[in-house]
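> sequence unavailable; structure follows:
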């Protein structure tokens, strides 16, 4: 399993547009073949900073998503809203405690 973490910072006036776009597309993203988990986080101290946290069955599944119509639909709305360049990490989960 691969975990994908994406940090995004938005201009304050664009936050509602981003949230509406995420709401409209979150089931499409989560329902994409290979995506097994999706969450959205907001920084407590910097409310213009958000993170997506998703689990993918494989790196190939994530790459198929990144080349998909779903990604293009979401990203074409999201990209112009950024106040700084997004950052992304693909990591392997080594341990999970409950």
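Here it is on my side, so go on. Keep in mind it's a predicted model, so treat the numbers as computed, not measured. Numbering: from 1, shown residues only.

> from here on, just use CA atoms for contacts and neighbour counts.
Will do.

> ok, longest helix in this structure?
Scanning the chain for the helix with the most residues, using DSSP state H, yields helix 15-30.

> what's next to that helix, contact-wise?
Contact partners of helix 15-30, identified using CA atoms under 8 Å, 6 or more residues apart in numbering, comprise 35, 36, 37, 38, 48, 70, 71, 74, 77, 78, 81.

> same thing but at 10 Å, please
9-10, 31-32, 35-40, 47-50, 54-56, 65, 70-71, 73-75, 77-79, 81-82 (CA atoms under 10 Å, 6 or more residues apart in numbering).

> next, the one to line up against it:
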């Protein structure tokens, strides 16, 4: 399993535009072959930062997505909204620890 995290800093007035792009593409990304999970996160200390956290079956599945028209079109629209260069990295899952219900 491949974990992909992309940290993006947006121009403050462009955040609504990003959320529109994300909302319009999230179902297609989640349905893309090899995608197992997609989540959007915010940084509690930096209100203009958003992060995507996604899980992919393999490097090949992630790369197929990155070569797709869906990615190219979504990324082209998203990168126009950045205030800073995004940071992206991937990692291969070695071990998962189940969540503990503390309730």
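Alright, I've got the coordinates. What you see is a predicted model, and the numbers here were worked out from it, not measured in a lab.

> if we can go back for a sec, what subset of the contacts of helix 15-30 of the first structure is buried?
Among the contacts of helix 15-30 of the first structure, the ones that count as buried by 16 or more other CA atoms under 10 Å are 9-10, 32, 35, 38, 48-50, 54-56, 65, 71, 74, 78, 81-82.

> what about the spatially most central residue of the first structure, distance to residue 66 of the first structure?
The first structure has residue 52 as the residue nearest its centroid, 3.7 Å off, counting by CA atoms, centre = their mean. Taking CA to CA, to the nearest Å as the measure, residue 52 of the first structure falls 14 Å from residue 66 of the first structure.

> measure residue 42 of the first structure to residue 9 of the first structure for me?
10 Å.

> likewise residue 86 of the first structure?
Counting by CA to CA, the gap from residue 86 of the first structure to residue 9 of the first structure is 7 Å.

> quick one, helices of the first structure?
Under DSSP H, the first structure gives helices at 15-30, 59-66, 69-78.

> since that was my last question, I'll sign off now.
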